[in-house]
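Chemist: Provided below are the primary sequence and the corresponding predicted coordinates.
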Amino acid sequence: MKDTYNTILKPTEEVLFKDKNSKFFGYAFPVSSEEEIKTLLEQVKKDHHAARHWCYAYQLGTEEPNIQFRANDDGEPNNSAGMPIYGQIQSFEVTNILIIVVRYFGGVKLGVGGLINAYKTTAQMALEAADIVTRTINKLFLIHCDYKNINTVMRIIKEKNLDVTNQKMELDCEITISVRLKDAPAIFEQFDHLFEIDIKELD
C-alpha cells in the first residue's frame, strides 16, 4: 500500500526558457484547493499582463480516486502546452502542485513540436528548481472516552508515537490522532478492543 506522496513546500523562483525570440517563464506553486489555483493564476496574469499565453497544469489529491488534475492550453494549439506541463508533474511524481508557464511571442512561429518542447522544458526547469519533499498519507481517528480512562489512551499514543492533532480533556475526553495509512488498521483495532473507549474514523 502506497502511503507517501511528493509535493513542494514553497513556490519556486521564476525560470526562463527562450526559443526563436519567444520567452517562456515558468513557476511552480504548492496548492491545496481550486480557489488557491484561481488566485495564483490571476496574480501571474497581472504580473505578466503583456504576455500572449498563460498555460498551466495542476494536480490535487494524494490517492485515487480523489486525484484531480487539469491541463490548459490557453489558446495554444490543442495539447501543445497544458499536457506537456502536466506530463512533467507526472514524470516528477508530485501532487498538490500548480505549474504555470507564461509565453511572450517573439514573432517566429515554433510549430506544435517546438511548443511542446518549450512548455515541457520550462515545466521541467521549474520542477528542477523546486524543493520536492515526501509526505505520508495519514488517516484521522477520533477517540472518545471518560476521563478515568485517559491514561490508557495516552499510554498507547506515547508507545506508538502517534500525532495528536486535537484534544479536549474534560469529564468526556476527545482526542484526534493522525495515523499513517499503513498503520491505521492496526491502531484502530488496538483502541477498538479497549473497554469503555470508542474510536471512529474521520473523513
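Modeler: Cool, got the structure. Numbering: from 1, shown residues only.
Chemist: C-alpha only now, for contacts and for neighbours.
Modeler: OK.
Chemist: ok, the residue sitting furthest away from the middle of the chain - contacts?
Modeler: Relative to the centre of the chain, the most outlying C-alpha is that of residue 148, 40.5 Å out, by C-alpha atoms, centre = their mean. Applying C-alpha atoms under 8 Å, 6 or more residues apart in numbering, we find residue 148 in contact with no residue.
Chemist: just checking, it is part of a helix?
Modeler: Yes: according to DSSP: H, G, I helix; E, B strand; the rest coil, residue 148 belongs to a helix.
Chemist: what about the longest helix in this structure?
Modeler: Counting residues, the longest helix found in the chain (DSSP state H) is helix 111-128.
Chemist: Included below, for side-by-side comparison, is a second structure:
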Amino acid sequence: MDFLTIENEVESEYRIQRSRFIGFLFPIKNQDDFYNKYCNIKKIYFDSTHIAFAYRLIDKGNNIVEHYSDDGEPAKTAGYPLLYILKQKKLIQAGTLVVRYFGGIKLGTGGLSKAYSTTLINALNSVELMIFQKRIDIKAITVNDKQYKLVEICKKLNANNLRIEYLEDRTIIYFTIAESNLEILKNKLNFDRDIEINII
C-alpha cells in the first residue's frame, strides 16, 4: 500500500453557530515532533475551549503509530473523526490539531463531528499530498578532501537536513535521504574506504 504525506504546514478556519474552529495540519517525523507542536499551540490558544488532535506515523520498526484525543468533547466526536480522515486519505507522518472556541450553542454529536471534520478537510484542500518515502538519518565520516564528493552526491539524491562538522583530520556530514536511495548512495561512493556511512 502506498502512503501519502505532506511537506508543508497549513491552517484552516471554520465557523458555525458562533463556535470557531481553527485547524492545523503539519508534517511530523515522530511523536516528539507532534507533541512539541501540540504544546506550542496550547500556549498560543491557552484560552480555547478544546484542542482535539490526531496523528499517524511510521516508527523506526516500520509500525504504524496512531493516536487521537477528543479533549473533553463527547467521545469520538472530535479527535476520532480527525484520525478517520487521516486514515481515509492514507496520510502518514502527519499530525492535525483543531482548536475550538465554544460559541454558546451546542452542536450535538453529529454537528461536532461534522465541524471538526470540515476544519481538517478545508486544510487538506489547500495542501499538496505526495507519495510517502521512508527517510533515514545518515552520519558520514570522511577525510577532508572527500567531503565535496559526498555533498554533491547528497544533492543529487535530494538529501535534506544537511549539516557539516569540520574536524582537524576529518569531516562529519549529517543528512537525511529516502531509504530506497541508501544502496544508490553506497554504489555512487563505490564503497570508498575513506568514507564511512552510518545509519543513526
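Modeler: Cool, the structure landed. Everything numeric here is computed off the predicted structure, so don't read it as measured data.
Chemist: what's the neighbour count on the residue nearest to residue 65 of structure 2 when sequence neighbours are not counted?
Modeler: Of all residues not flanking residue 65 of structure 2 in the chain, residue 57 sits nearest, at 5.3 Å (C-alpha to C-alpha, 6 or more residues apart in numbering). Counted with other C-alpha atoms under 10 Å, the neighbours of residue 57 of structure 2 add up to 23.
Chemist: circling back: and the longest helix of structure 1, what does it pack against?
Modeler: On a contact count with 3 or more C-alpha pairs under 8 Å, 6 or more residues apart in numbering; DSSP states H and E, helix 111-128 of structure 1 meets strand 15-19, strand 22-30, helix 82-91, strand 97-104.
Chemist: what's the closest of these to residue 160 of structure 1?
Modeler: For those, the distance to residue 160 of structure 1 is smallest for strand 22-30, at 30.6 Å, taking C-alpha to C-alpha.
Chemist: Can you show me the strands along structure 2?
Modeler: 4-5, 10-16, 19-27, 50-58, 64-69, 94-101, 130-131, 135-143, 160-166, 170-178, 195-199 (DSSP state E).
Chemist: what angle do the second one and helix 108-124 make?
Modeler: It stands for strand 10-16 of structure 2. Here strand 10-16 of structure 2 points in a direction 150 degrees away from that of helix 108-124 (axes from the mean of the first three to the mean of the last three C-alpha atoms, to 10 degrees).
Chemist: Buried ones in stretch 179-199 of structure 2, by neighbour count?
Modeler: By neighbour count with 16 or more other C-alpha atoms under 10 Å, stretch 179-199 of structure 2 contains the buried residues 181-182, 185, 189, 195, 197.
Chemist: Give me the residues contacting it.
Modeler: Identification of contacts with stretch 179-199 of structure 2 by C-alpha under 8 Å, 6+ apart yields 133-143, 146, 150, 153, 157.
Chemist: one more time with 10 Å, if that's ok
Modeler: 133-147, 149-150, 153-154, 156-159, 170-177 (C-alpha atoms under 10 Å, 6 or more residues apart in numbering).
Chemist: repeat for stretch 126-134 of structure 1
Modeler: Under the contact criterion C-alpha under 10 Å, 6+ apart, stretch 126-134 of structure 1 has outside partners 4-16, 25-30, 88-89, 92-94, 99-101, 121-124.
Chemist: For the buried ones among those, write the corresponding PyMOL selection.
Modeler: Selecting only the buried entries of the contacts of stretch 126-134 of structure 1 in PyMOL, with 16+ other C-alpha under 10 Å as the criterion:
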select buried, resi 5+6+7+8+11+12+15+16+25+26+27+28+29+30+88+89+94+99+100+101+121+122+123+124
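Chemist: quick one, what contacts the most centrally placed residue in structure 1?
Modeler: In structure 1, the residue lying closest to the centroid (C-alpha atoms, centre = their mean) is residue 96, at 1.5 Å. By C-alpha under 10 Å, 6+ apart, residue 96 of structure 1 lies in contact with 5-9, 29-33, 58-62, 67-69, 89.
Chemist: same thing but at 7 Å, please
Modeler: Counting by C-alpha atoms under 7 Å, 6 or more residues apart in numbering, residue 96 of structure 1 touches 7, 30-32, 59-61.
Chemist: Over in structure 2, tell me which residue corresponds to it.
Modeler: Aligned by TM-score structural alignment, residue 96 of structure 1 pairs with residue 94 of structure 2.
Chemist: before we move on, back to that, as a markdown table, the strands of structure 2 with distance to residue 43 of structure 2 would be great.
Modeler: Putting those into a markdown table (distance: least, C-alpha to C-alpha, whole Å) gives the following:
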| stretch | distance to residue 43 of structure 2 |
| --- | --- |
| strand 4-5 | 27 |
| strand 10-16 | 17 |
| strand 19-27 | 15 |
| strand 50-58 | 11 |
| strand 64-69 | 18 |
| strand 94-101 | 12 |
| strand 130-131 | 31 |
| strand 135-143 | 31 |
| strand 160-166 | 27 |
| strand 170-178 | 31 |
| strand 195-199 | 35 |
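Chemist: Residue 110 of structure 2 is nearest to which of those strands?
Modeler: With C-alpha to C-alpha as the measure, strand 10-16 is the member of the strands of structure 2 nearest residue 110 of structure 2 (13.1 Å).
Chemist: on that earlier part again, could you dump the helices and strands packed on helix 111-128 of structure 1 into CSV and include distance to residue 47 of structure 1?
Modeler: Compiled in CSV, these are given as follows (distance: least, C-alpha to C-alpha, whole Å):
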stretch, distance to residue 47 of structure 1
strand 15-19, 14
strand 22-30, 11
helix 82-91, 20
strand 97-104, 10
